[in-house]
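> The following block contains a protein sequence and its predicted model.
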Amino acid sequence: MRIDLHTHSNRSDGTTSPADVVAEAAEAGLDVVALTDHDTTRGWDDAADAARRVGIDVVRGIEISCRHRGISIHLLAYLPAPEGELFDEMERARESRVTRAERMVERLGRDVPITYEQVLAQAGPDATIGRPHIADALVANGVVPDRSTAFEHLLSNSGPYHVGHYAIDPVRAVTLVRAAGGVPVMAHPFADVRGRVVGDAVIEEMIDAGLLGLEAHHRDHTPEQVRHARDLARTHDLLVTGSSDYHGDGKPNRLGENTTEPDQYERLVALATSDVGVVRGR
């Protein structure tokens, strides 16, 4: 089995629809794919329908935006019940992202050609508007050649146009995912190429709250960081996952470039306690 547990559609910051993510996963030879859009479940139904059409299993998930003392943390939540306090927090984060995007575009518009209407034109239906859509509008307007260049300066966290947004504390997020019957796995925990990362002490606090896994195999991890994640997982009997973090054309990540071992996947599914099951397409 080939299993990729981290992908994004145009319901958040990917460039393809949920159905197309699933179809592309099948074409890439995957047996299982998880749709994990940022702070939203709006792609779940379309992904489930596509799974049955193309013959691939789909795990319904979310990537939750968290923050600890100014450091961004991403928490993957697999198979949580789509209701309750966790989803209230996600909606708060989603609304904060939208207002943040509006304010960033207002700041950018003083110096470069961009409007919020142009940003909206880059987003899919029901998408959570964010910096990737601003980047796409900057590319379309010829301000920068690609998303990566936009994020290097204009949209960076330390750049002149930066605006913060609401993000839940990671320990509380883990608690809420477990309360929703989901399986919390920390995404790319040591990927300092993305910015500052938390130390093991914070991860151990998350483990004490119910964290169940670490995404060790990710393109933004060095071999040393992969080993560290695997060692930490072994010490605390955590799941070890591997994923592409696919965003369509928005990033160079390719479906199936990193995968999760079948025994880890089976354990993950068994740990979920909600009524949200894997969509069986095979």
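All right, it came through fine. Computed from a prediction, not measured in an experiment: that's the story for all the values here. Numbering: from 1, shown residues only.

> Please make it C-alpha for all contacts and neighbour counts, starting now.
OK.

> any idea where the strands of the stretch 151-282 of the chain begin and end?
Counting by DSSP state E, counting those that start in this stretch, the stretch 151-282 of the chain has strands at residues 183-186, 213-217, 239-242.

> buried ones in stretch 168-175?
Applying a neighbour-count criterion of 16 or more other Cα atoms under 10 Å, one finds 168-171, 173-175 buried in stretch 168-175.

> Restricted to helices, list these.
Counting by DSSP state H, these place 170-171, 173-175 in helices.

> out of those residues, who's nearest Asp263?
Nearest to Asp263, judged by Cα to Cα, of these is Val174 at 22.6 Å.

> Isn't that closest one up against Met186?
No: contact status for Val174 versus Met186: not in contact, 9.3 Å apart, counting by Cα atoms under 8 Å.

> Find residues that contact each of the two.
Common neighbours of Val174 and Met186, using Cα atoms under 8 Å, 6 or more residues apart in numbering, are 75, 211.

> Endpoints of stretch 108-116, how far apart?
Taking Cα to Cα, to the nearest Å, the first and last residues of stretch 108-116 lie 10 Å apart.

> Report the buried residues of that stretch.
108, 114-116.

> for comparison:
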Amino acid sequence: MMDLHCHTFASDGQYTATEIVAMAKSIGLTALSITDHDTIDALDEGAQAAKQANIQFIPGIEINALGKNVHVLGYNVDYKSDTALQICENNKQLRQKRAELIFAFLKQRAIHLTWKDIDKYALHKIYARPHFARAMLEHKYVGSIKEAFDKYLDTPEFRQIKEPRPTVEEAIVMIKQMQGIPVLAHPMQQGKAYAELDTFIIPLKKLGLAGIECYHSENTPQDTELSLALAQKHSLLITGGSDFHGEKVKPDIKLGSGINNNLDFHDDKLLALLCQPHH
């Protein structure tokens, strides 16, 4: 079994890379990719821990692009290159600007948080909504992480914020510059109909999009079916992952098995392709 989508403490997850590898080992995963948002900070630690645990490790990243849940996963990125470091530094600065906009949005709604409140959860300063949600919960503005999202951080009003982010095309190019393999994450979460996604993918494939994440914890069986149809139609790789963040961030999602064991993904051919050494 493999899990090609999870997040550590370096972005908005709850656990360190070492802890996630230990979890992967305990549930019998044979391959793992850490795909933190906009950062490669956990990959070195993850690679070392995976080597000791005898788990095949694919260094990854997830770049958040403009648009609702438009994320691009990058697999087998050359995370030690200056290019990768520079791209992540630029994206980190964009996240800082975005965080300032989120503070202002919450302040207008009588939620007064400080950088100190957020930094407690975002040690690597890759600011993301779960950090705000956890701080809101701690300061009793909400009763759960879900409430923070439902009432504030995942609303039509919140989506009006003009977020400083790369376009999906730029995200694909960034991953290619990092020598990585670009894969469109959880396409059904974009809220687009099949025909719209079908059209959306055509120019992205020309730019170098190589795959679609068809298996994902939050997919319905129909979502998976439609994702597979898209991948097959456009001759794209089929990948899968839980999107595990930890129970304090995404309570329903378990590493390797998703929600209520709805994830059971393994593909040796894909693994061989994702693990090819860089030339």
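Yep, it's here. Since this is a predicted model, take the numbers as computed values, not measurements.

> circling back: how about the buried residues of stretch 108-116 of the first structure, which pair is most distant?
Greatest spatial distance among these (Cα to Cα): Leu108 and Tyr116, at 10.2 Å.

> The strand ranked longest in the second structure vs the first structure, average offset?
Longest strand in the second structure, counting residues (DSSP state E): strand 56-64. Following the fit onto the first structure, the mean deviation recorded for strand 56-64 of the second structure is 0.8 Å by mean Cα distance after the TM-score superposition for the first structure.

> Next secondary structure after that strand?
strand 71-75 (DSSP states H and E).

> which helices and strands does the helix or strand following that next one pack with?
Of the helices and strands lying after strand 71-75 of the second structure in sequence (DSSP H and E), the nearest is helix 82-107. The contact analysis (3 or more Cα pairs under 8 Å, 6 or more residues apart in numbering; DSSP states H and E) places helix 82-107 of the second structure against helix 168-177.

> the inter-axis angle of the helix it packs on versus strand 56-64?
150 degrees (axes from the mean of the first three to the mean of the last three Cα atoms, to 10 degrees).

> average offset between helix 168-177 of the second structure and the first structure?
By mean Cα distance after the TM-score superposition for the first structure, the fitted helix 168-177 of the second structure averages 2.7 Å away from its aligned residues in the first structure.

> contact partners of that helix?
Residues outside helix 168-177 of the second structure that contact it (Cα under 8 Å, 6+ apart) are 63-66, 70-72, 74, 77, 83-84, 87, 181-182, 204, 207-209.

> how does it look with 6 Å?
Contacts of helix 168-177 of the second structure with the rest of the structure, by Cα atoms under 6 Å, 6 or more residues apart in numbering, involve 65, 74, 182.

> ok, back up a step: could you list the buried residues of the longest strand of the second structure?
Those would be 56-64, for strand 56-64 of the second structure by 16+ other Cα under 10 Å.

> before we move on, back to that, which among the buried residues of stretch 108-116 of the first structure gets closest to Phe190 of the first structure?
Nearest to Phe190 of the first structure among these, with distances taken as Cα to Cα, is Leu108, at 31.0 Å.

> Under the alignment, what does the closest one map to in the second structure?
Using TM-score structural alignment, the equivalent of Leu108 of the first structure in the second structure is Leu106.

> related to what we said a few turns ago, put the buried members of the contacts of helix 168-177 of the second structure into a ChimeraX selection.
Remark: buried members of the contacts of helix 168-177 of the second structure, expressed as a ChimeraX selection using 16+ other Cα under 10 Å:
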select :65,74,182
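
> Quick check: the gap between the aligned partner of Glu170 of the second structure in the first structure and His188 of the first structure.
Alignment note: Glu170 of the second structure maps to Arg172 in the first structure; criterion TM-score structural alignment. Applying Cα to Cα, the value for Arg172 of the first structure to His188 of the first structure is 19 Å.
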